[in-house]
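Peer 1: have a look at this fold, sequence not included:
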């Protein structure tokens, strides 16, 4: 029997001659001192902001709590020819609560380590067919390791496991591994580039569909115009592989935002993101907010 969440989201291309309703796409994240989101239309790890991977080494252990939230309007999508067509019309409101522990190992103070746990809160509504679903999404946990070959450059690797233990209506119902390389380059004392590139590996879902491996890359270019304000540009891309049951697709998104350096241990980032092009993919049209607290 079709679940409420399946009814809320657009039809996804499959290879067996008939469309099926998509479950909620995975809620994915990344790691950083002001840290990792996406659901239905957003690309993998597109939640990162300026300084996301501007991480220290040789430091005393500390903690970070991050609350992400975004509102996504699924009013457009891309068909197999790359044309914009009518989307499901659903609205998604998603919150992501994350705790991260940072430390430097005693055996090498030039390396940084972190472990995190993320719990998503999801609400989907479609006024066209009067359907609604909400609940706790699939949780994620994982680690990151990094080093600094120069004081202005950070290089690292991260890997996360997403567990299909969320509420039935909002779970994607399969195991996932998200692994990527990341970097942060402070080009000048005001200009910085932070980015990542990696893959999402997925198991078979309970409805017997096997999503393809997803490649993604995310880039943020920020310029600190004052002690308080840092405007930034965003570029996100992902491409999924074809499988025997699901057609692959891709999306390219662009956005702009502002990071507010409110206090030494807190920050708030706002961003608007919209898809430029795509194929077999829903179109991003979202407003994003991130609040980070360090202690």
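Peer 2: Perfect, thanks for sending it. Keep in mind the model is a prediction, meaning the values are calculated, not measured. Residues are numbered from 1 along each chain as shown.

Peer 1: use CA for all of it now, contacts and neighbours both
Peer 2: OK.

Peer 1: isn't residue 4 right up against residue 134?
Peer 2: No: with contact defined as Cα atoms under 8 Å, residue 4 does not count as touching residue 134 (9.4 Å).

Peer 1: shared neighbours of those two, which are they?
Peer 2: Between them, residue 4 and residue 134 share these contacting residues under Cα atoms under 8 Å, 6 or more residues apart in numbering: residue 169.

Peer 1: report the outermost residue of the protein with respect to its centre.
Peer 2: The centre of the chain is farthest from one residue, residue 107, which by Cα atoms, centre = their mean lies 32.4 Å away.

Peer 1: after the longest strand belonging to the chain, which helix or strand is next?
Peer 2: Criterion DSSP state E: the longest strand present in the chain is strand 84-103. Tracing the chain C-terminally past strand 84-103 and defining elements by DSSP states H and E, one meets strand 111-126 next.

Peer 1: which positions within that following strand qualify as buried?
Peer 2: Across strand 111-126, burial judged by 16 or more other Cα atoms under 10 Å covers 111-126.

Peer 1: use this one as the comparison:
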């Protein structure tokens, strides 16, 4: 394939902020809405391309000092700081027999650090890794529709919430490009296996994530984001305690930088707007991607 043709899908796939990222490892980190790490052009994916690889490093700093109470008010809580890294390797290919679709398989390893500044205690370690495929097609040259499903394997460090049951994250995603405007989004569920700590199966989580960007030029693209998740109530059989239904809506502002044709850097700030019985998001997010 001519290099100028191959570079086009490479640049597009570099814009993938993630096909999955969940950083709910332990109570403080649970403030983050599922898949809120996605960025503009997240799902602007091509078809009919030669196989290649992408390595992505994410970093999220969350000030976990506020929660939404059951009445929807923001309340102070013992101050904690959470730093989460996500190291992701993705293999992209388009089958020779079906060049009108695209496929990806990825492995994600979370690195989590939690510090309680009031008690001067901390914990860190490797979270539960994630792995799974994605598939998509293009209804038109400027749109993409797909499906992704990932398994979170409970082998992470228990000090930061790992090892507490299997999880599956499945969602549909879509993307539309309109000149300098871009819209990318997803909607899906997190399904839980039985919790080792609670001797119960937590209620499923519904989430949806939306990004709208406007390209100032070929390098700089500011964007806005809106994220939402909701989890039903369930009972901790080990303690008999009922865990209340919870939700949070967040909004964010960010900017994406694209350079060298095969690299990108995305920065974003996100804050909770509304919620109940949920950690309040207040985070800085960074993503660096490199394709080869």
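Peer 2: Ah, there it is. None of these values were measured; they are calculated from a predicted model.

Peer 1: got a TM-score for the two of them?
Peer 2: The TM-score (TM-score structural alignment, normalised by the length of the second structure) is 0.88; 264 aligned residues with a Cα RMSD of 1.3 Å.

Peer 1: on that earlier part again, aligned counterpart of the residue farthest from the centre of the first structure in the second structure, please.
Peer 2: Taking TM-score structural alignment, the alignment pairs residue 107 of the first structure with residue 97 from the second structure.

Peer 1: now do its match against residue 48 of the second structure, distance only.
Peer 2: 10 Å (Cα to Cα, to the nearest Å).

Peer 1: separation between residue 114 of the first structure and residue 65 of the first structure?
Peer 2: Separation of residue 114 of the first structure from residue 65 of the first structure (Cα to Cα) stands at 13 Å.

Peer 1: got any residues that touch both of the two?
Peer 2: In contact with both residue 114 of the first structure and residue 65: residue 100, using Cα under 8 Å, 6+ apart.

Peer 1: identify the residues contacting the equivalent of residue 117 of the second structure over in the first structure.
Peer 2: Counting by TM-score structural alignment, residue 117 of the second structure lines up with residue 127 in the first structure. By Cα under 8 Å, 6+ apart, the residues touching residue 127 of the first structure are 89, 90.

Peer 1: give the contact list for residue 196 of the second structure.
Peer 2: 163, 164, 165.

Peer 1: alignment lookup: the second one to the first structure.
Peer 2: Read that as residue 164 of the second structure. By TM-score structural alignment, residue 164 of the second structure lines up with residue 173.

Peer 1: excluding its backbone neighbours, what's nearest its match?
Peer 2: Leaving aside its chain neighbours, residue 173 of the first structure sits nearest to residue 164 (5.0 Å; criterion: Cα to Cα, 6 or more residues apart in numbering).

Peer 1: just the helices in the first structure please.
Peer 2: Per DSSP state H, the first structure carries helices over the ranges 4-8.

Peer 1: hang on, residue 288 of the first structure packs against residue 71?
Peer 2: Yes: assessed by Cα under 8 Å, residue 288 of the first structure is found in contact with residue 71 at 6.7 Å.

Peer 1: so between these two, which is more surrounded?
Peer 2: The neighbour comparison of residue 288 of the first structure against residue 71 (other Cα atoms under 10 Å) goes to residue 288, with 20 against 17.

Peer 1: which non-adjacent residue is nearest that one?
Peer 2: Excluding the flanking residues, the one nearest residue 288 of the first structure by Cα to Cα, 6+ apart is residue 70, at 4.3 Å.

Peer 1: neighbours around whatever residue of the second structure lines up with residue 162 of the first structure, how many?
Peer 2: Using TM-score structural alignment, the partner of residue 162 of the first structure in the second structure is residue 152. Using other Cα under 10 Å, residue 152 of the second structure is surrounded by 23 other residues.

Peer 1: one step back: check contacts around the residue farthest from the centre of the first structure.
Peer 2: For residue 107 of the first structure, no residue meets the contact criterion (Cα under 8 Å, 6+ apart).

Peer 1: picking that back up, quick one: the longest strand of the first structure to the second structure mean distance?
Peer 2: In the superposition with the second structure, the average deviation recorded for strand 84-103 of the first structure is 0.7 Å (mean Cα distance after the TM-score superposition for the first structure).

Peer 1: that strand vs strand 111-126, what angle?
Peer 2: Strand 84-103 of the first structure runs at 150 degrees relative to strand 111-126, counting by axes from the mean of the first three to the mean of the last three Cα atoms, to 10 degrees.

Peer 1: before we move on, the earlier item: so what's the match of residue 162 of the first structure closest to, chain neighbours aside?
Peer 2: Take residue 152 of the second structure and drop its neighbours on the chain: the residue closest to it by Cα to Cα, 6+ apart is residue 130, 4.4 Å away.

Peer 1: which residues touch that neighbour?
Peer 2: Residues near residue 130 of the second structure by Cα under 8 Å, 6+ apart: 107, 108, 109, 150, 151, 152, 153.

Peer 1: kindly report the same for residue 10 of the second structure.
Peer 2: Residue 10 of the second structure neighbours (Cα under 8 Å, 6+ apart): 261, 262, 291.

Peer 1: okay, the aligned partner of residue 263 of the second structure in the first structure and residue 291 of the first structure: tell me how far apart.
Peer 2: Counting by TM-score structural alignment, residue 263 of the second structure lines up with residue 266 in the first structure. Separation of residue 266 of the first structure from residue 291 of the first structure (Cα to Cα) stands at 7 Å.
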